[in-house]
Each structure stands twice: as structure tokens, then as C-alpha cells.
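Colleague: no sequence on this one, just coordinates:
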């Protein structure tokens, strides 16, 4: 995890304060006035005030309008928009507008266009069609960023800088000649000599030995599986290149406009795996994130998981929800509108996990273009619509929740350790199973904890674990010697570690640990695995505690008499062998789960593991699984966010506390959360 810059939040212009200069949660959307006639802008700001909007992100995809040609500039429309917003008390998170190059630039310099692994050019016509390693693109982009910074550094509406947009969303992996040259430079910096590279990549295999760095290429289309460490290093390189690009824009902005905080919107959600955001977090003054719901039984759990991880990437400090949707999106196979209450619930669940800003894509739903069916705060139906009424109600609720501004997430008793490099490595080709999904296993454990009313922090690898009673490390595939020692110290010092199948298998170079699995964790776990036993997609294996495993099983030999077998395989070639184990280690313990049990199937073993760690649910039994509890702390108070996970009313009278937001609950003298409702309860800090 990268060292963080000092946290700097939005520079609120005085004109945005509803009542003096008191605390406020930021609320708004991406705003694209260039898509609309000038007369619409006045209605926009009137409706923004009605909805409680106090900030917008501006200029994100405006490069072609701002710079119509190599030496032509048109800032007049943006000047007018900035002035109009300021006059109406609305702050601006101003983008550098570099996300997508204009047609004149790609016509003049087609060499900035990305190239796929198969050698195809990624042509203009959509967005983000630029090479992260292109020196030509960078020179033009930084020139634009500098022009923006110099022009608007002193504008009274400016609250923050917004570097590019969703860096890496469509161009994380580029295999061009520019990328090849930059990759070689990155490898020289990492390894120093070609001999060290050969050792790290294991190039004695398949006659891949290099005698010069100039012979190295990105992992382009090959006759068979490319070198696995080459693939892993290219993933590391690709994340590092975009991090470096973020830093380059930030430095330009800071030089021309010192004192203004800088951010860039991450995408901690779903399968957005290419960017190591825990590593990027040290490059911004405050973390921002975009999140969109995916359909499925764990959709709400995934939102909570992602918001939770974002809050811990931010180090517990306030973060900015830069984008989510008011209703339907446009890019799923079927795009469902949100049910009543979902917009507020989804927004407030992000706030529960530390967001001090709630924004949407976008303010006004586009009439043309690829995202015209993506919902917005003002839909095609206009302000006389359920969507607009819901966002106006949400704006009022966020104003009532202003007292919790600046509070931080309360540490949970359980940590789920999340590691980008294990994610990258464990899902590469030529593995025991191509069905393994790293993030899904982590999400299953999170869902199982939610169902038991146990709060958990999803923390990046490298987060100190000493204050957690239990630490779950799902599929911690890549374990260095030093990391193994840290985990041993954690367990022996009183922590309760849980690891799963395919953990402790390789080192930082993706070389297998020898002597049996789980490699450097063997002694800590008190087990030894000679061979993996992955399962077919339609194959299951029963455990003697009633559990049913899928995806994976292991041929476990117990090597330490202190190991307790919590469950054994009840059938098949491993019948009678250990499936789930736990070993006492010093003042703590280390457990190993050798199969995928799924969110529901984890309930039994999780109960035993939590009990041994002294962890119990903080919710009454009748509320567990029906509501989620997240807690923020600040100003001598705890703020309990109670989120109804169901489509039925839920009585929360037993939770006590002062109801901070009366709109969150209804029901006479009782406190009843409506379907999908959220209540915020203030308790004295304890």
C-alpha cells in the first residue's frame, strides 16, 4: 500500500455554504453543459438549487471543444459555465479534459492510438483511445492541463482538480511499440540486469533466455501461453504507467495552481482489476471512486464491499463518490430501472462507508450519444418525474446529515485482506483451474459476515492487522517470505488468520514455493498439500459437517498434532481427509479452508471461526441478514447507518440512539425502516 499524501478535502467556495461556512456533504453530478443550448443552462442551475446540488464535475470530455485545433483555444463557454455555477452557489470539481483526444489530434498523430495484443489498432470513435506510454499524447495532454490550471487556478468556483477520467477503463493494456520501449525501461529499473530478469522470469523454460533488454516484448499474441512472470510484470507495469501519468498531470496542476486538491476517479467495483488502486491512493489528495451496481443475488453486498474497500484504500479518511447511477445504466445486457428507495439506499451506503460526497453520472440525461439511455438526475422525462423527485429528496437528506461530515469509519473486528497482485497472478492461464475468481471468493466471505451481522473491513494487503481479532485472506496466492513472517507474527500475537485454497502458492516472481503447499504458510497452518484437486464446473463435493464445496479441493496431510480438523471430505477420492483445519499458534490461530463454500455455505464454519476468535455480531439476532450496520465516528459521537437489505419493512426500535434523519424511518412510535430504507442513529462515542 502506497504512502498517502496529506489528506486535503474540497476547497469550498464561500458562495456554496447554505448557512455560513458549516460542514456539508458534497452532492451533485457530472455536468456537460456543452451538450445543451445556452438557454438550458439557466434551468439547470435553478433545478440544481432545488435538488440541493452543491458541486458538479465539469469539463470531463471537453477537449475537442476547448482546443478545436493544435493552436486554437475556446474557453469562453467554460468561463461562462464556471461563472454561472459560482453565481448560484455551486462548486466545481474541474476536470483536465484529457480523457479522450479530439479527432484533429488522432488525425495528426495516429501513433498515439493503442494497439491490442493481437496487433490491431484501437481506432477513434468511442473514448480513451490513447496510449498511456505515448510521449506525443502526453505532451499534448499536459499542455491542455497546464492551460486549464493557469486559466482557472483563481476562479472562485474551483473546489478541486479532476485528473482525466476513469484512467485505464478502456486502455489499461497497450501492446504498441511505445509500450514495448517503456516496458523495457521499467524492467531495467526493476531488475537492473538482464541476468536478474532471466532469473525472475524463469527463462530457462522454453528457451526464453534473453541476452539484452531490447529483446523483450510485451506479452503479445504468442503461439502458446506467454511466460507467466512476463504477464504479471506487464500487469504491474501497466498499472504503474497510468499511476505515473496521474502523477504527471497532478504535478502540472500543482505547479500552476498550488493549494487546490487533486483527485482522479478510481473504479473500485466488479472486475476492474487492472489498476492497483491501493498503490495509486498515495498520488491523490483525496480518493474518489465510481461505482455501478451489477445484477445478481449479491449486488447490494458487492456495493457495500466496494465502498468498504474504497474507504480503506482512503485510509479511513473521507472520500468522494464521483459517479453512480440514479436508475438504469446503458451498458449491461438488460438495463433495469431502480426500484423506489434504491437510489437513496445505494447513495447512503457509500456514505456509511466513509464517502463525504455523493455524485451521479450525470446531471441531465443526454439526448444523443452512446450513453443517452444512461439515467441522470434530470431524466428525459424532465423534472416532473419520480427520478428527479427522488434525487431532490436525497439532497435534503444529505443536508440533514451534515453533522457527520469529516467523521471516519469505525474499525471492525474482522478484516478481509485484498491483494491486487494475488488477483492478477491467480487468474492467469495454465493454472489448475480457469474457473477461479479471486474477487468472488472475497465477496463470498463478506456476504457471509453481513448475513451474521458482523462488521468487516475490506483492507488492502499491507494494512496493519494487529487491531483485528480475525483476518481473512481469501486466495492469498502470492506470499513473499516477509509477508509470511508478518502473518505468523499476527497469529502468534493473538490474531486469528483464515486462508483459503490456492493460497501461499507462489512468491513475488510467480515462482512456485517448493516442498508442498501452502508454501511459507505450511508450518503456520500445520498442513501440507502435495497436489491440488480442482473440481469441474458441474462437480460438487460434500463435507461431513453438511457443507458442499465447489470449484476446488485439496489433498491435505495434517502435519502438526495441534491441528483441529473442523470438517472432512465425506465422499470421493479424499473421503475422510481434512477439508477445513485450524491450528493454535501462540495466542492465536491459523485456519485453512480448502474448497469454495459460497456465501451461504460459509455460515457453519464461519460461526465456529468467529467464536474461537471471540467475535460476535453487533446486531440483535432478529436483524441479522435483514439489515447492514456500518458505523462512523467523529465529534464525540458514533453514527450508526442501518440499511434495510430487504423489500419488507424492518423494525429497528431496539437499536436505540437519536434518529439523525427522520426521513429514514417511519411508523408512529416505533422505528420501522421502509423497504430498502436507511436510518442514521447517533450514539455517544464509546
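Modeller: Looks like it came in fine. Here the structure is a predicted model, which means the values were calculated and not measured.

Colleague: switch to C-alpha atoms for all contacts and neighbour counts from now on
Modeller: Fine.

Colleague: all helices for the stretch 151-300 of the chain, in order.
Modeller: If you assign secondary structure with DSSP state H, counting those that start in this stretch, the helices in the stretch 151-300 of the chain sit at 177-191, 194-201, 228-256, 277-280, 299-313.

Colleague: of all the ones you listed, which one is nearest residue 53?
Modeller: Nearest to residue 53 among the helices of the stretch 151-300 of the chain is helix 299-313; the distance by CA to CA comes to 21.8 Å.

Colleague: most neighbours per residue, which of the helices of the stretch 151-300 of the chain?
Modeller: helix 299-313 (a mean of 24; mean count of other CA atoms under 10 Å).

Colleague: give me the contact list for that helix.
Modeller: For helix 299-313, the external contacting residues (CA atoms under 8 Å, 6 or more residues apart in numbering) are 268-270, 277-278, 281, 287, 289, 291-293, 317-319, 346, 349-350, 353-355, 409, 443, 446-447, 450, 457-460, 645.

Colleague: which among the residues you listed end up buried?
Modeller: Under a neighbour-count criterion of 16 or more other CA atoms under 10 Å, the subset of those counted as buried comprises 268-270, 277-278, 281, 287, 289, 291-293, 317-319, 346, 349-350, 353-355, 409, 443, 446-447, 450, 457-460, 645.

Colleague: and the residue nearest the centre of the chain?
Modeller: residue 268 (1.7 Å; CA atoms, centre = their mean).

Colleague: what sits closest to it if chain neighbours are left out?
Modeller: The shortest distance from residue 268 to any residue that is not its chain neighbour, by CA to CA, 6 or more residues apart in numbering, is 5.8 Å, and that residue is residue 306.

Colleague: what does residue 226 give?
Modeller: Distances taken as CA to CA, 6+ apart put residue 219 closest to residue 226, at 6.1 Å, once the chain neighbours are dropped.

Colleague: swap in residue 266?
Modeller: Distance criterion CA to CA, 6+ apart; nearest residue to residue 266, sequence neighbours excluded, is residue 289 at 4.5 Å.

Colleague: tell me who's in contact with residue 348.
Modeller: Applying CA under 8 Å, 6+ apart, we find residue 348 in contact with residue 678.

Colleague: apologies, that question was intended for residue 624.
Modeller: Taking CA under 8 Å, 6+ apart as the criterion, residue 624 is in contact with 450, 451, 452, 453, 617.

Colleague: and the residue nearest to residue 532 when sequence neighbours are not counted, how far is that from residue 578?
Modeller: Nearest residue to residue 532 in three dimensions, chain neighbours excluded: residue 554, at 5.0 Å (CA to CA, 6+ apart). Using CA to CA, to the nearest Å, residue 554 is found at 9 Å from residue 578.

Colleague: here's the one I want to compare it with:
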């Protein structure tokens, strides 16, 4: 019978096919030494498993899976459909992906297939079925892994096969072409369609492509990739019932092409890949945001970190190695924000191929290395942290996030190319982190009733239902902050007429007559001493009070920050991009108004989070700074061991996980 997943998973991608069999016994011995309990096998093995159509060679994989089982290492088995073999691309070049300008993406890399290709689907399902029939009841099997990072390189394909599939998707969405014409506003620029047969993907055109066509094409592309996952998942459920099925998402900062909120209900376990941006000296902030968003995608449930790097990666412009202690800090952060397992790419650093300089748990230097010693230390630490598994975050603050709003916000022909969807989301999350407050990053359609404070950054497109949810939360007593360029359009990217910010105008008690975006490098000063850039607006009060106003710029004297009492709560509006210190102060004011308290008293460089379970609660502490900290917390530190009677000493770069008294 297949195995259950480990309580707290630890391991990574294992690619024994890259190595002679003489290495395999050493691999499993080292896995036991490090405490590895789960490895992903077979991700990029299609070409070695099916060397010609329908002819499968499983003997080597049989040996690998049996060997792992004999050494008590559980298997996350991939369907091996991530990259088609050369023989398939040669036989069916029509399945290759195509860029918007018509450039064909040829074999030689990975993911060389059009997501809409029926040829790819047919061959992938044949392999998936063969894998499930052979390994579906193997004792080592704990998890099925469909594909790998679906859409990482081929999310948007503009070929004729995709065009036909896009037309079918549009017909299902709109029913008739008149509804499509209305949604796309095709009366503009003589773009009217007489039938779906006339529609193409938004390929390179002489001028700006139709914005709703672009938005729908992104929706379609996300759905096509998801449909490939669902097709394989259904085969696995049929032939290997009871074994959970996942695929590794890529939530921040890597890929934006998939709407993972729509994907999450289709997986049995949400898993994610995350790599720290080496160019960012504060990459830990992006990690915290990403992990909070993954938890939001998972509906608050624990999730699995499927990939991260033990040290440097190979694909960034400058692949900076992690410094001593950074690996443990990154891992504790992921656990703090909801992960119930830590896997890596990859087990043993490759000796050949495009990723040969990507770090592995077993580095090129071997076990006589700092990296290996930190890996063994990490495995031992995770063994002491098993009791946190299954616990959840418990937060009073939410940030609303929507991939489709991200797509729409950054379409062309907008008021300013300097408005980026993630800017305010990251800045607000950073402010909360520094205030020591946990936050859930959730979809606008989520139930907001349990939150004291809801932050709405640049939610350019929003549905009537989502706007109503925010209004109801405020009316029931929540505090909300909505930022510039929010509520502007509906889901068809049609302007909400009558004055900005459209969907939120009455809730906020303001009416914006005109956007007044700023020139490159231009700044505006507010009468409370704060400074903004990128954006300003010609705003009129319609029930709200002015909290701060511009003293210069395009609209001096006009309110830039407002507050409106609504029902039992309050709704704030921010009409410029504040510099971080001023935004930090504003967030502090909002937290006080909403009566939100920090996990522990904030301190420079300290990150604090809490998870709760049926048997208690755990505070996760990470000192990102260079100075030692004294943190008021009482309980048992599961990392270092020992009890703290009210104050924990946390050195520079140190971490702690405290089971609270």
C-alpha cells in the first residue's frame, strides 16, 4: 500500500538517471544521514522512460523506487510529462510553442510544447497512465507530482492550435459573438467580429492590441495549463486512488501567468517553488510575502515547499551564494508562514547541463563542505519541529490579491507605466512585517468577516461581488485601506463610469475627477510632511474627511489621504504612492484604529509569526538584523532547546521556534 506523507517533509528533487548506479547507494546513505524523508523522482525522465512511442523502459526506475523504499525514504513520483522527448517534437513539430511575433520555440530546452496541443495531451496521458499502472500501489509512493512548474516557459502560446482552442474557450465563456463584441468593446477601432472563427490570439499588431482580448487570452492560457493538470490528475485518481496529487506552483517572484486561486481547488495539496532574489539584499521580505500568498491560495491550510535552493541558483544574472545561517533562516520563514515541509532542487548538484551550477543538498564539493553540514543540521532541526505540523496562522489583517487584477493593471495604454501591481502590495506587507503583525494574503472573493483590517492595493479590476464583500466587512466594523488605481474597471476591463475609484467610490466617500500621474522622478509633498511619487489625483470629498493633502504637484490643496466612517467601521483612501517611512506610519495608525496587536513587540530586523493548533501555539522568530535582540516570549525554544522564562535572547541571524506556555 502507498505511504502517508511525512509529518514534516524534508528532501528534494532526486535525479539518479544523471548518475551511474554506483552513486545511488551513496545517495540513500547520505539521505539517511541528513534526515531526508521525501524525494521527488522522475520529473525530467520522459526521454529515458519512453524511448520510442509506446515502448517503456521502467527497469531503472523500478530499482530507484525500491532502493528508496528499502531505506525508508518516501517518494513524490512525477508523471515525467514536464518535457517531451526529441522524437515527439520531431514527429509533431506542430506541437511546438510559438511567440506572439510568430517565432517558434524549438527543442533543446524544456517544456517544448503548446499547452493546447492535442498531440502533447495524448502522449502525456499515455505516459501518465503507464506510470500509474506500474507504481500506483507501490509502498514507497506518498504523492503524485504532475508535470513540473507548469507554464514556466510556455504559458502563452500563439500558434494556430492555440488560436483554435482560444476560439472554443471564448465560445464557452460568452455563448455568442455579440456578447464577446460587447465585452471586448470591438466598436472601437473597427474590431467587430461576425463570428468566433474570425478571432485570433493577441499576436503582434500594428498598434495596441485590444485590452480585453489580452486579458481573456491570459485567462484562457491559465485555464489550458490547468486542464492539462486535471487530465493527468484524473488518470492518477482512477488508477492510484487515495494518493494525493499535486503540481508545483510558482508563486512569487518568478511567474505571474497562472491564476493560482483558480488552480488551488483542483490539487489535493498546494505546493510551491520559491527562490530568493539574490539581487535583493532584503530578499527575505519577498519570501515572507510569497509564503503568505501561498497560504492564501491554500485557503489557510498548510502547504508544501516543493523547491527552494540550498545556496546559489544558476539562472539569475548574478547567482549569489547563501551565507552561513541563511539557509536555516529561509526555511524557518517558510515554516512560520504555513509550510509543512521543505524540499529543494535538487538532491545532488548536477555535473552537466544547464543547471550544473545550481546548488544541491550534496554540493560539488561533497560532504566535506559547509553546505552539507548545514543540510544535516537542518534535518536535525526539522526533527525537533515536527509538532508544528498541521497548525495554522491566525491573523487579524488581510491583503487582497488577484492575479487577474495584476494582468489587467499592467496592460498597455494606461495612465502611467510606473504603476506596477506589486508595488503597494509589497510595501504594505513590508510595513506589517516591521510592525510585527501577521497577515493573510487572500483573494477578493474571500470571506473578510473575521478581519479587523483589510488592505486593498491597486486592485484595478474588481467584481461587484468582491466590492460588496469589502463594503460588508467595513460596515460590520473593519477598517479598510484602498490605494490608488483600485476599483477602476469591471471584469471585462470596462471603466466604471461616474468618477473614480468606481467600485469603491461610495464606500470611501470620495470622487476622483481626473488622474494626474506624475512625471518620471517627480515627487509630491503632503501637508503632514510625507512624500509621494508616481501618482496623484484630482479628488473631491463626498462624505469623507481629508487626513492629508498635497502642498505641491499637479493638484495642490487636494486631499491625498482620506478617511470615511461607514457603518461600524472606517474606509481610508490613499491617492499617491507614499515613501516607505510615511507608509509605515500610516499602517501603524491603521493598526491602532483596528485594535490589532503584534505577535511580539516589534524590533528592528525582527520577523515574528504565530501558528496555532489544537495542542497549543508556536511563535516563530527570525533576526534579520546585525544586532542581538531581547524578545519577550515565554516557552520552549524547539530550535536551540531550553525554556525561556519571559525573555529570549536572539543573536544576529538567529532563529527560534517557541512553543508558548
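Modeller: Structure received. Only a predicted model underlies this, so the values are computations on that prediction, with no experimental measurement involved.

Colleague: where does the TM-score land?
Modeller: Between these two chains, after superposing, the TM-score reads 0.97 (TM-score structural alignment, normalised by the length of structure 2); 660 aligned residues with a CA RMSD of 1.7 Å.

Colleague: re the thing from before, take the contacts of residue 624 of structure 1 and write them to TSV, including distance to residue 469 of structure 1 and secondary structure.
Modeller: What follows is those, written out as TSV (distance: CA to CA, whole Å; DSSP: H, G, I helix; E, B strand; the rest coil):
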residue	distance to residue 469 of structure 1	secondary structure
450	17	helix
451	19	helix
452	16	coil
453	16	coil
617	13	coil
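
Colleague: burial check on residue 361 of structure 2, number of neighbours?
Modeller: Applying other CA atoms under 10 Å, we find 29 residues neighbouring residue 361 of structure 2.

Colleague: what's the answer for residue 120 of structure 1, then?
Modeller: 11.

Colleague: the counterpart of it in structure 2 and residue 203 of structure 2: what is the separation?
Modeller: Superposed on structure 2 with TM-score structural alignment, residue 120 of structure 1 falls opposite residue 103. Distance, residue 103 of structure 2 to residue 203 of structure 2, using CA to CA: 11 Å.

Colleague: likewise residue 498 of structure 2?
Modeller: Distance from residue 498 of structure 2 to residue 203 of structure 2, counting by CA to CA: 33 Å.

Colleague: those two: who's more crowded?
Modeller: Counted by other CA under 10 Å, residue 498 of structure 2 and residue 203 do not tie: residue 203 has more neighbours, with 15 against 11.

Colleague: ok, now which ones touch that one?
Modeller: Residues touching residue 203 of structure 2, when contacts are defined by CA under 8 Å, 6+ apart, comprise 100, 101, 102, 158, 209.

Colleague: filter these down to the buried ones.
Modeller: Among the contacts of residue 203 of structure 2, those that count as buried by neighbour count (16+ other CA under 10 Å) are 158, 209.

Colleague: the contacts of residue 203 of structure 2 in strands, which ones?
Modeller: In strands, defined here by DSSP state E, there are no members of these.

Colleague: can you redo the contacts of residue 203 of structure 2 as CSV with distance to residue 28 of structure 2?
Modeller: Supplementary listing: those in CSV, determined by distance: CA to CA, whole Å:
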residue, distance to residue 28 of structure 2
100, 46
101, 48
102, 47
158, 44
209, 54
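
Colleague: tell me the one of the contacts of residue 203 of structure 2 nearest residue 227 of structure 2?
Modeller: Nearest to residue 227 of structure 2 among those is residue 158, at 17.4 Å by CA to CA.

Colleague: counterpart of the closest one in structure 1?
Modeller: Matched across to structure 1, residue 158 of structure 2 falls on residue 175, judged by TM-score structural alignment.

Colleague: these two touch, right, that match and residue 218?
Modeller: Yes. Here residue 175 of structure 1 lies in contact with residue 218, judged by CA atoms under 8 Å, at a distance of 6.0 Å.

Colleague: follow-up on the earlier one: ok, now which ones touch the match of residue 158 of structure 2?
Modeller: For residue 175 of structure 1, the set of contacting residues under the criterion of CA under 8 Å, 6+ apart consists of 114, 115, 116, 117, 119, 218, 219, 220.

Colleague: tell me, how many residues neighbour the third one?
Modeller: Residues within reach of residue 116 of structure 1, counting by other CA under 10 Å, total 15.

Colleague: and the gap between it and residue 241 of structure 1?
Modeller: Distance, residue 116 of structure 1 to residue 241 of structure 1, using CA to CA: 17 Å.

Colleague: same check, this time on the last one
Modeller: In this view, residue 220 of structure 1 and residue 241 of structure 1 are 18 Å apart by CA to CA.

Colleague: next: the fourth one.
Modeller: Residue 117 of structure 1 sits 17 Å away from residue 241 of structure 1, going by CA to CA.

Colleague: how many neighbours does whatever residue of structure 2 lines up with residue 496 of structure 1 have?
Modeller: Under the alignment by TM-score structural alignment, residue 496 of structure 1 pairs with residue 479 in structure 2. Residues near residue 479 of structure 2, counting by other CA under 10 Å, number 29.

Colleague: who's in contact with residue 479 of structure 2?
Modeller: The contact partners of residue 479 of structure 2, by CA under 8 Å, 6+ apart, come to 452, 453, 454, 569, 570, 571, 572, 590, 593, 594.

Colleague: same thing but at 6 Å, please
Modeller: 453, 569, 570, 571, 594 (CA atoms under 6 Å, 6 or more residues apart in numbering).

Colleague: neighbour-wise, which one of these leads?
Modeller: Neighbours were tallied for each of the contacts of residue 479 of structure 2 (criterion: other CA under 10 Å), and the maximum of 29 neighbours falls on residue 453.

Colleague: residue 565 of structure 1 belongs to a helix, doesn't it?
Modeller: No. Residue assignment for residue 565 of structure 1, taken from DSSP: H, G, I helix; E, B strand; the rest coil, gives strand, which places it outside any helix.

Colleague: for it, which non-adjacent residue is closest in space?
Modeller: With CA to CA, 6+ apart as the measure, residue 581 is the residue that lies nearest to residue 565 of structure 1, at 4.5 Å, once sequence neighbours are left out.

Colleague: helix, strand or coil for that neighbour?
Modeller: When states are read from three-state DSSP, the local structure at residue 581 of structure 1 comes out as strand.

Colleague: map it across to structure 2 for me.
Modeller: Residue 581 of structure 1 maps onto residue 562 in structure 2 when the alignment is built from TM-score structural alignment.

Colleague: that match and residue 296 of structure 2, how far apart?
Modeller: In this structure, residue 562 of structure 2 lies at 29 Å from residue 296 of structure 2, with CA to CA as the measure.

Colleague: any idea what residue 57 of structure 1 aligns with in structure 2?
Modeller: Across the alignment, which pairs residues by TM-score structural alignment, residue 57 of structure 1 is matched by residue 40 of structure 2.

Colleague: burial of that match, as a residue count?
Modeller: Applying the criterion other CA under 10 Å, we find 25 residues in the vicinity of residue 40 of structure 2.
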